[in-house]
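J.: generate coordinates for the sequence data below:
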Amino acid sequence: MARRPLPTVPLLCLLGIALLAALTAAVSRGSTPIPPQEVWAVVWRRTTGEPPRPGTEDLIVWQLRLPRALLAALVGAGLGLVGTAAQALVRNPLADPYFLGVSQGASLGAVAALVLGLGAGGGLGLGLSGAAFAGALATFLLVWAIARRGGGFAPLRLVLAGVAVGQFLSGFTSYLVLRSGDEQQTHGVLFWLMGSLGGATWPLLAAPALAVPAVWLLLQARARRLNALLMGDESAAGLGIDVVRLRRELFTATSLLTGVLVAVSGAIGFVALMVPHVCRLVVGGDHRRLLPVAAVFGALLLVVVDLVCRTAMDTRELPVGVVTSLLGAPTLLYLLDRRQGSAR
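T.: This next block holds a predicted model:
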C-alpha cells in the first residue's frame, strides 16, 4: 500500500521553525556561548540601525557566526534544489552534481584560480566564483556533448560520461594542488576542497543569495515539466514539451548554481544526493511539492552539520564534507535497503 504524502504547507512551516531554531543555535553555540535572546537582540539592533553595544558579543554574532549560518542555509538549499533537478532531468536517482562531473569542474576552476592566481582579488571573492562557474559550465558542455554523441539522449550515458570526466578533472585538480609551492596554501586548498564555510562574510553571501532563489523560481515554474520528464522523453514530448531545450536550460541553470556553491563552500558531498531521497519519502515525487521541501530541508541539514563541525572538537574544525559523507553514506544504504524491501 502506497504511503500518503504529508501535507506540504504544514510540513514547510515545521521545517521553517526548525530552521530558525537551528540558525539561532548555530549563532549562539561556540567557544564563546551567547544566549539566544542576546543573539536576537544583536540582530534587531543591527537591522534597525541602532548603535551596537560595546563588547565582543556584537562582533561575534554579526561579523562571524551569523554570516556563516546564513551561508550554510543558502548552500544547503541550493544543493537540495540541484540534486532534485539533476535526478529528474536524467531520470536517475544516483544523479547529482558530483556524479555528473559538474562539481569537479567547478572545483578545478576554483583551485586554478587559487593556485595559479587567476581569480581577481584572491580569496573567496568574485574572481573565484567566476572561475568555479566557468569550470562547471565547461564540464557541463563536455559531458552533454558526450551524452548527445550519435544523436538522441541516454540518461545512463550522461551519468557514465559525468563520472569519467569528473574523475579526470579530480586528478587534474590534485595535480594543481601538488604543484603549489606554498605549503600553507596547499593545506588551505585541501581543507576547502573537503567543504568549508569558514570564509563566510556578508559580501560573500551576495552570489548565493541571488543564485539560489533565482534557480528555485526557475525550477518551480517548470515543476510540471519535470514531472513529465519522469515518464520518459516520448511521453513528455507528446505533452508538447521541448525536451532538449528544457534539459539544456535547466542544466545550464543548475551548473551556474553549482559553480556558485562550490566557489563559496568547496565540494560538499552527499547533500545533493541524499536530500531529494529523504524528501520524496515524505512528500512524494511531485516536484511542485518536492522542490520547496528539498530546499528548506537541505538548508536545515547543512546548518546543523556546520554547527557540529564547529563544536565537535575543541581545538580544530571538521570539514563539512567529512560529516556529510559520514551521514550520507549510511542514510543512502538504509534508503536503498528500504526500497528493495518494499519492492519484494
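
J.: make it CA atoms for all contacts and neighbour counts henceforth
T.: OK.

J.: quick one, helices of the stretch 151-300 of the chain?
T.: Along the stretch 151-300 of the chain, the stretches classed as helices by DSSP state H, counting those that start in this stretch are 155-179, 183-193, 206-221, 223-229, 233-238, 243-265, 271-283, 287-311.

J.: reformat these as TSV; add distance to residue 72 and mean neighbour count.
T.: What follows is those, written out as TSV (distance: least, C-alpha to C-alpha, whole Å; neighbours: other C-alpha atoms under 10 Å):
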stretch	distance to residue 72	mean neighbour count
helix 155-179	24	18
helix 183-193	14	16
helix 206-221	10	17
helix 223-229	25	20
helix 233-238	35	14
helix 243-265	8	23
helix 271-283	12	23
helix 287-311	5	24
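
J.: for those helices, which one sits closest to residue 98?
T.: With C-alpha to C-alpha as the criterion, residue 98 lies closest to helix 155-179 of the helices of the stretch 151-300 of the chain, at 7.3 Å.

J.: related to what we said a few turns ago, okay, the helices of the stretch 151-300 of the chain in JSON lines with distance to residue 36 next?
T.: Formatted as JSON lines, these follow (distance: least, C-alpha to C-alpha, whole Å):
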{"stretch": "helix 155-179", "distance to residue 36": "41"}
{"stretch": "helix 183-193", "distance to residue 36": "30"}
{"stretch": "helix 206-221", "distance to residue 36": "24"}
{"stretch": "helix 223-229", "distance to residue 36": "38"}
{"stretch": "helix 233-238", "distance to residue 36": "50"}
{"stretch": "helix 243-265", "distance to residue 36": "26"}
{"stretch": "helix 271-283", "distance to residue 36": "28"}
{"stretch": "helix 287-311", "distance to residue 36": "15"}
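
J.: for comparison, sequence B:
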Amino acid sequence: MFAAVTVGPADISVADVCRSVASHLSLAESPLSATRDAIIWELRLPRVLTAAFIGAGLAVCGVVLQASTRNPLADPYLLGLSSGASLGAVLVIVAGVSVALPVAAFTGSLLALAGTLLLAGSAGPQSPSRTVLAGVAVSSALSALTSLVIFWSATGDSYREILGWLLGSLAGASWSGTAIAAAAFLALGIPLALSANTLNAFAFGDRTARSLGINTGAARGLLLAASAVLTGALVAVSGSIGFVGLLIPHAARLLTGPGHRLLLPVAALGGALLLVAADTIARSAFDPRELPVGIITAILGAPAFALLMLRARRSL
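T.: All right, here's what the predicted structure looks like:
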C-alpha cells in the first residue's frame, strides 16, 4: 500500500509517505511541502486504504457465499445486491441529488436482499439452490429497471456519472469513504472471517452440518444477511466492482486448500492486494486519463479465472 501511494506523476518516495503519516499522527515533524503532503494525505492514501478495505471485504463475502450456497460461481453480487445498489444509485443521480448516492445504493442493496429472501422463502423451505435462483431473478428484474431509468431519464453529464458508478471507481475516495469501508469491514468482515467452523460444516452438506449441532437455516440466513450488508456498505463507497469476490476465493484455495480457517484471512489479504493494484493501474497507466477500476478488475479477472478453471480441470 505504501508503494502504491508513490505511483503517479508527482515524484514521491516511500520515505515521503512515512514522513507524512508520522506527521499527521503527531509522531514527528514533516519536512514535506504543503502540496506534496496534500497529495499523499488527502488524495492517494485514503484512496489506497479504501481500495484495501473494499477488496478485503468483497473477497471475504465471496468465500462466505460460495461456501454457504455451495456454489463455486457465487460472488458478493449473487443475490441481486449489485443490481439493487445500482438502481438506487441511478435514481438519485438522475434526480440530481448525488449527495445521497451512498445511502441510496446501500438501501437498494438491502431491499434487493429482502426481495431475494422473500422470493426464495415463498417457493418453499429455503435451500442454497433456491436462494441462488431467486437472486438471479431479482437481479434481472432490477437490472431491467435500471436500464429503463437510464434510457428514460438520464441526460447530459449524468450519463458519465452513471457509467462511472456502474463500472466502479475510487476516483472520489476520501477519508469519510475510508471510514465507512473500514467500519463495515471491522464490524462485519472480521466476524464473517471468524465463521470458519460453520462454513467448513456447510461444505459437507446441510445434513452433516445439522448433525454437528448447527442450525443450518438460521446460520445460512445470518451469513447471507451479514454478507449483503457488508457488500452494500462497500458498494455504496466504490460502485460495482466485479471479479474480486469471484476470483480471489478460488485463487486463495490454491494456496491454502479448502479449509476456511486459513482460507478466509488469505482471501481477505488477496482481495486487498488485488484491488489496490488494480486501482493503481486504473489511475496511472493511462495518465492523464483515468479508467474505472471495474474495467481493470474485469480485464485482469476474466483471463485469470479462465486459467484457474483450466488448472482445476487438469488436476481432476
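
J.: quick TM-score on the pair, please.
T.: Once superposed, the chains reach a TM-score of 0.94 (TM-score structural alignment, normalised by the length of structure 2), with 315 aligned residues with a C-alpha RMSD of 1.7 Å.

J.: one step back: and the helices of the stretch 151-300 of structure 1: which comes nearest residue 17 of structure 1?
T.: Between the helices of the stretch 151-300 of structure 1, helix 287-311 lies closest to residue 17 of structure 1; by C-alpha to C-alpha that is 9.8 Å.

J.: could you find the closest non-adjacent residue to the residue nearest the centre of structure 2?
T.: Most central in structure 2 under C-alpha atoms, centre = their mean is residue 58, positioned 3.4 Å from the mean C-alpha point. Spatial nearest neighbour of residue 58 of structure 2, excluding adjacent residues (C-alpha to C-alpha, 6 or more residues apart in numbering): residue 245 at 4.9 Å.

J.: next up, the contacts around the aligned residue in structure 1 for residue 273 of structure 2.
T.: By TM-score structural alignment, residue 273 of structure 2 lines up with residue 300 in structure 1. Applying C-alpha atoms under 8 Å, 6 or more residues apart in numbering to residue 300 of structure 1 gives the contacts 15, 18, 19, 22, 73, 76.

J.: kindly recompute the last result at 7 Å.
T.: Neighbouring residues of residue 300 of structure 1 by C-alpha atoms under 7 Å, 6 or more residues apart in numbering: 19, 22, 73.

J.: look up how far residue 87 of structure 1 lies from it.
T.: 21 Å (C-alpha to C-alpha, to the nearest Å).

J.: re the thing from before, now the residue in structure 1 that the residue nearest to the centre of structure 2 lines up against: which helix or strand?
T.: Here residue 58 of structure 2 is matched to residue 79 in structure 1, going by TM-score structural alignment. According to DSSP states H and E, residue 79 of structure 1 maps onto helix 66-89.

J.: counterpart of residue 94 of structure 1 over in structure 2?
T.: By TM-score structural alignment, residue 94 of structure 1 lines up with residue 73 in structure 2.

J.: who's in contact with stretch 16-26 of structure 2?
T.: 2, 28, 29, 30, 37, 40, 41.

J.: so what's the second one closest to, chain neighbours aside?
T.: In space, not counting the residues next to it along the chain, residue 28 of structure 2 is nearest to residue 22; the distance is 5.5 Å by C-alpha to C-alpha, 6+ apart.

J.: hang on, the earlier thing: out of the contacts of residue 300 of structure 1, which are shared with structure 2?
T.: Among the contacts of residue 300 of structure 1, the ones still in contact in structure 2 (both residues aligned by TM-score structural alignment, their matches' C-alpha atoms under 7 Å) are residue 73.

J.: any chance of the contacts of residue 300 of structure 1 in a markdown table, plus distance to residue 284 of structure 1 and neighbour count?
T.: As requested, the contacts of residue 300 of structure 1 are exported to a markdown table (distance: C-alpha to C-alpha, whole Å; neighbours: other C-alpha atoms under 10 Å):
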| residue | distance to residue 284 of structure 1 | neighbour count |
| --- | --- | --- |
| 19 | 21 | 22 |
| 22 | 25 | 21 |
| 73 | 23 | 26 |
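
J.: any chance of a markdown table for the contacts of residue 300 of structure 1, columns distance to residue 177 of structure 1?
T.: Below are the contacts of residue 300 of structure 1 laid out as a markdown table (distance: C-alpha to C-alpha, whole Å):
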| residue | distance to residue 177 of structure 1 |
| --- | --- |
| 19 | 36 |
| 22 | 35 |
| 73 | 29 |
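
J.: out of the contacts of residue 300 of structure 1, which one sits closest to residue 268 of structure 1?
T.: Nearest to residue 268 of structure 1 among the contacts of residue 300 of structure 1, with distances taken as C-alpha to C-alpha, is residue 73, at 13.1 Å.

J.: residue 303 is in contact with the closest one, correct?
T.: Yes - look at residue 73 of structure 1 against residue 303 with C-alpha atoms under 7 Å: they come within range, at 5.7 Å.
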